[in-house]
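# below is the structure, and that's it, no one-letter string:
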């Protein structure tokens, strides 16, 4: 047991000739480079994602204040909560989803998704305050 605790008990590991061995500096540089790339790609998505979350919160608030058509508002709120959860997961794993944030088509999809959330918010705001007679004529 004494020999294990001695500083000279282990030979120093040499990375010479091993092309896969990375020193700590290279590992840190690669990690930082990935983080910077992920952040740069995420910048154009960030305001849209924040709007998306805001619309989701607004829809939940509208549902809680709904006077009419609670079942319809409940149904839409469940779908909105699912969409918000997916978007939250995408945001949390932005470093793992770098390829997603590099695609300009995905930016357009997120814009369309935000517009859809806005339309749902507007619809829930309207339908939650209308009686059944108004819903029949305005839907």
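Okay, I see it. What you see is a predicted model, and the numbers here were worked out from it, not measured in a lab.

# from now on I want contacts and neighbour counts done on CA atoms only, so please keep to that.
Fine.

# list the buried residues for the helix or strand hosting residue 32?
Here residue 32 is covered by helix 24-42, with elements defined by DSSP states H and E. Neighbour-count burial for helix 24-42 flags 38, 39, 41, 42 (criterion: 16 or more other C-alpha atoms under 10 Å).

# with distance to residue 115 as new columns, can those residues be given to me in TSV?
Shown next, in TSV, are the buried residues of helix 24-42 (distance: C-alpha to C-alpha, whole Å):
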residue	distance to residue 115
38	25
39	24
41	21
42	19
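
# second structure for comparison follows:
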């Protein structure tokens, strides 16, 4: 498994953007109002990942013996969360791209703007927290294994 590459996050974000915009454009009239704190679950997961990142980082730097499976699970969680955060950021931005032009004309669109904005911010925070966790799981002397010419493990 390799560490998350920026292009993976960009692709996930673009897919989310297109799908978010298309689905809202097709079904906006049938959707319920977006809750103001729709992105809160993503923010909670981000907080847990930041705490886990600081915990793992301090243990790795202190030279404590860590269960390799636990670190591998943390890396897998971080990778999945960064992709989810990127995808959901794109999706919320797609929703915002639909709502912003209609916000002045349609009262429901104006009411949904704050919830979509908070959702986009929470999703971006999740992506950032996941990248932080992934960074914290690296061994202190390791270099980026994605460089050409370097052996990969």
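Cool, got the structure. Given the structure is predicted, the values throughout are model-derived calculations rather than measurements.

# let me see the TM-score of these two.
After superposition, the two chains reach a TM-score of 0.37 (TM-score structural alignment, normalised by the length of structure 1), with 74 aligned residues with a C-alpha RMSD of 4.1 Å.

# quick one: name whatever helix or strand follows the helix holding residue 32 of structure 1.
Trace forward from helix 24-42 of structure 1 with DSSP H and E and the next one is helix 46-65.

# counting by contacts, list what that following helix packs against.
Here helix 46-65 of structure 1 touches helix 70-92, helix 104-127, going by 3 or more C-alpha pairs under 8 Å, 6 or more residues apart in numbering; DSSP states H and E.

# in CSV: those helices, plus distance to residue 47 of structure 1.
Converted to CSV, those look like this (distance: least, C-alpha to C-alpha, whole Å):
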stretch, distance to residue 47 of structure 1
helix 70-92, 12
helix 104-127, 10
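
# dump those into a markdown table; add mean neighbour count and distance to residue 60 of structure 1 as well.
Shown next, in a markdown table, are the helices and strands packed on helix 46-65 of structure 1 (neighbours: other C-alpha atoms under 10 Å; distance: least, C-alpha to C-alpha, whole Å):
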| stretch | mean neighbour count | distance to residue 60 of structure 1 |
| --- | --- | --- |
| helix 70-92 | 16 | 6 |
| helix 104-127 | 17 | 9 |
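
# nearest to residue 27 of structure 1, of those?
Residue 27 of structure 1 lies closest, by C-alpha to C-alpha, to one member of the helices and strands packed on helix 46-65 of structure 1: helix 70-92, at 22.4 Å.

# for residue 25 of structure 2, pull up the helix or strand it's in.
Secondary structure here is read from DSSP H and E; on that basis residue 25 of structure 2 sits in helix 6-27.

# check which residues of that helix are buried.
Within helix 6-27 of structure 2, the residues that qualify as buried are 9, 12, 13, 14, 15, 16, 17, 19, 20, 21, 22, 24, counting by 16+ other C-alpha under 10 Å.

# ok, and the closest non-adjacent residue to the last one?
Translated: residue 24 of structure 2. The shortest distance from residue 24 of structure 2 to any non-neighbouring residue, by C-alpha to C-alpha, 6 or more residues apart in numbering, is to residue 95 (6.3 Å).
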